[in-house]
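*Asks:* My questions are about this predicted structure, shown below with the sequence.
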Amino acid sequence: MRFVATLVARPNSSLLDHATIQSISTCLTEHGASLEEQDWLSDGEACDIFFSGLTVKEAKELISQELLGSSFDFAVQETANRRKKLLVADMESTIIGQEMIDELALRHGVGDQIAKITERSMHGELNFEESLRERVALLKGIPESELTEISGLMKLNPGADILVKTMRKHGAYTALVSGGFTFFTAQIRDLCQFNEDRANTLNIGNGKLTGTVTEPILGREAKLEATEDLIQKLNIKLNDVCAVGDGANDLAMLSAVGMGVGYHAKPIVQDTAEYQVKHTDHLALLYYQGYNKEDFAK
């Protein structure tokens, strides 16, 4: 069976050099791998090393030890079916850097209360659906106009829009699936050019938040259900999916698909997701799929 190890450095850092690649290659060879060609996806930034003779688990352990203390990200996988046909992305702390319910809470004077519930939920200490109901209840009375005001706080994480646009350019379908709120996901959908977005709906009455959210809540299992719904519509398989997220409510989705990526993730996701981006940005997801930098959408 043929495998590929992909090493990724921070964009424009030129930190990934031939000596590092040679070191990894030598390590793999010394432990029984048969090396094939190397392919520089971007000079100084990303490189593929093709090999056989070791399992994914064995190669990952060797590379982890070799890169200990470095700021590189890497992935090891079979070469077959590497480029995915569907991208499913969490939004908050994944595509954008903010948690919008926390931003709303700060405006309402309940920031500390809600932030603590959010953190416990993302670490898997609380049921997501119940924690969302509790947090939204604390937002009762916030004027609807404040949703618009805080929208300007949303900032894309580096490479997020290029990830989405590049996968669409090459024929993939892209969906933003969030445990957050449709008011915000619709804006990020348009900004990044996702095909669609799915999220929760805040209930509003007399121009103010009612403190409730429309049921059923889109949480951990619902994210997986949304992914399964999309693959049925597209007539593809779970192995054809790249999913990315950072928190506990992403785990079911990340564990089910062909390429489940933890993005600067909480410990529970770092311990579980097969693929990780810890040091770099969303461009790593493209390199993991074998995209050359010249393939990227502008």
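*Replies:* That came in fine, so what should we check first? Numbering: from 1, shown residues only.

*Asks:* From here on, just use CA atoms for contacts and neighbour counts.
*Replies:* Noted.

*Asks:* Could you tell me how many residues sit around Glu125?
*Replies:* Neighbour count of Glu125, defined by other Cα atoms under 10 Å: 13.

*Asks:* again with Lys140
*Replies:* Neighbour count of Lys140, defined by other Cα under 10 Å: 16.

*Asks:* Is it correct that it is in contact with Asn206?
*Replies:* No: shown here, Lys140 and Asn206 do not form a contact pair, counting by Cα atoms under 8 Å, at 11.8 Å.

*Asks:* The chain: helices as residue ranges?
*Replies:* 18-30, 56-66, 100-108, 111-122, 128-137, 145-151, 160-169, 182-192, 220-234, 251-256, 267-270, 283-288 (DSSP state H).

*Asks:* Next one for the comparison:
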Amino acid sequence: MLPRRARFLVVLDADSTLIRNEVIELIAAEASREAEVAAATEAAMRGEVDFATSLRSRVTALRGVPLESFARVLSRIEPTPGVLELTSAVHARGGAVGVVSGGFHEILDEIAPRLGVDIWRANRLAVEDGRLSGVVEGAIVDAAAKAAALLEWAEQLGIPARRTIAIGDGANDLLMMAEAGLGLAFNAKPAVRARADLVVGRVDLSQVVPLLP
């Protein structure tokens, strides 16, 4: 939950940013379709295909995965090095941490609180008879939705967009990074590095701490 006020806001992508994994690939492994989904994910992150269309296609490959599999998926999640150092530093300086993801609430609801995240938004997977149905519930969290979340949370906190930092790795993060006061490419694809305000060279989120206001 967001605090009532904050000095600044840091918003991160989830997959390959907050965590080292691409969650949809971990779920696809439960259906023995990891390689197929990984190739489609890579193309989407490079911006070669429309994200929403790509996500719907990839989620179709998850049809039939039982909900019990999520325990195994969660056990394979690797937090990105430095994430707790970053979130602790943000809070110590009076800031707030948000995560907005093209991934899934089913995973973020478990890991985000453990990693010091105050608020998060992601997609939800539809379920039928205890198994994934292969569709996404509701509107997809795409690039526009990520940018909108950053601005919405900043407004709720009573801070201007110039006091926000957006951190992402894929083409789906570029609109959010453009709206933020500072857009950081982290573990990022070449197109994202080219358009970011700054590029974080090491895969270590503690490297962002000196950039905090």
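*Replies:* Great, that's in hand. From a predicted model like this one, the values you see are computed outputs, not experimental measurements.

*Asks:* How close are the two chains, by TM-score?
*Replies:* After superposition, the two chains reach a TM-score of 0.94 (TM-score structural alignment, normalised by the length of structure 2), with 207 aligned residues with a Cα RMSD of 1.2 Å.

*Asks:* thinking again about what came up before, any idea which of the helices of structure 1 is most buried?
*Replies:* With neighbours taken as mean count of other Cα atoms under 10 Å, the helices of structure 1 reach their highest mean count in helix 283-288, at a mean of 26.

*Asks:* Which part of structure 2 matches stretch 141-156 of structure 1?
*Replies:* Matched against structure 2 by TM-score structural alignment, stretch 141-156 of structure 1 falls on residues 64-79.

*Asks:* Pull up the distance across that stretch, start to finish.
*Replies:* Using Cα to Cα, to the nearest Å, one end of stretch 64-79 of structure 2 lies 27 Å from the other.

*Asks:* Repeat that for stretch 74-87 of structure 2.
*Replies:* 20 Å.

*Asks:* same deal with stretch 236-243 of structure 1?
*Replies:* Its start and end residues considered, stretch 236-243 of structure 1 measures 14 Å (Cα to Cα).

*Asks:* and that stretch, which stretch of structure 2?
*Replies:* Against structure 2, stretch 236-243 of structure 1 falls on residues 159-166 (TM-score structural alignment).

*Asks:* Name the residues that touch that stretch?
*Replies:* Stretch 159-166 of structure 2 is contacted by residues 6-12, 150-151, 154, 176-177, 179-184 when judged by Cα atoms under 8 Å, 6 or more residues apart in numbering.

*Asks:* Quick check: Val200 of structure 2 touching Phe186?
*Replies:* Yes: counting by Cα under 8 Å, Val200 of structure 2 does reach Phe186; the two are 5.3 Å apart.

*Asks:* what do we get in structure 2 for Ser121 of structure 1?
*Replies:* So, by TM-score structural alignment, Ser121 of structure 1 is matched to Ala44.

*Asks:* Please tell me how far that match sits from Ala171 of structure 2.
*Replies:* Ala44 of structure 2 is 8 Å from Ala171 of structure 2, where distance means Cα to Cα.

*Asks:* One more: Ile111 of structure 2?
*Replies:* Ile111 of structure 2 is 24 Å from Ala171 of structure 2, by Cα to Cα.

*Asks:* Check Met177 of structure 2 too.
*Replies:* According to Cα to Cα, Met177 of structure 2 and Ala171 of structure 2 sit 10 Å apart.

*Asks:* Over to Pro81 of structure 2?
*Replies:* When Cα to Cα is applied, the distance between Pro81 of structure 2 and Ala171 of structure 2 equals 22 Å.

*Asks:* follow-up on the earlier one: more crowded one of Val200 and Phe186 of structure 2?
*Replies:* Higher neighbour count among Val200 of structure 2 and Phe186: Phe186, with 28 against 17, using other Cα under 10 Å.

*Asks:* In structure 1, which residue is most central in space?
*Replies:* Computing the C-alpha centroid of structure 1 and ranking residues by Cα atoms, centre = their mean puts Val244 first, at 2.4 Å.

*Asks:* and that residue, what does it touch?
*Replies:* 87-90, 94, 250, 254, 260-263.

*Asks:* Per the alignment, Glu215 of structure 1 pairs with which residue of structure 2?
*Replies:* Counting by TM-score structural alignment, Glu215 of structure 1 lines up with Gly138 in structure 2.

*Asks:* ok, now Gly179 of structure 1?
*Replies:* Using TM-score structural alignment as the criterion, Gly179 of structure 1 maps onto Gly102 of structure 2.

*Asks:* Counting neighbours, what do you get for that match?
*Replies:* 25.

*Asks:* ok, the residue of structure 1 most remote from its centre to Asp161 of structure 1 distance?
*Replies:* The C-alpha centroid of structure 1 is most remote from Asn206, which lies 36.4 Å away (Cα atoms, centre = their mean). Per Cα to Cα, Asn206 of structure 1 is found 36 Å from Asp161 of structure 1.

*Asks:* roughly how far is stretch 227-244 of structure 1 from the heart of the chain?
*Replies:* Here stretch 227-244 of structure 1 is found 15 Å from its chain centre; the criterion is Cα atoms, centre = their mean, to the nearest Å.
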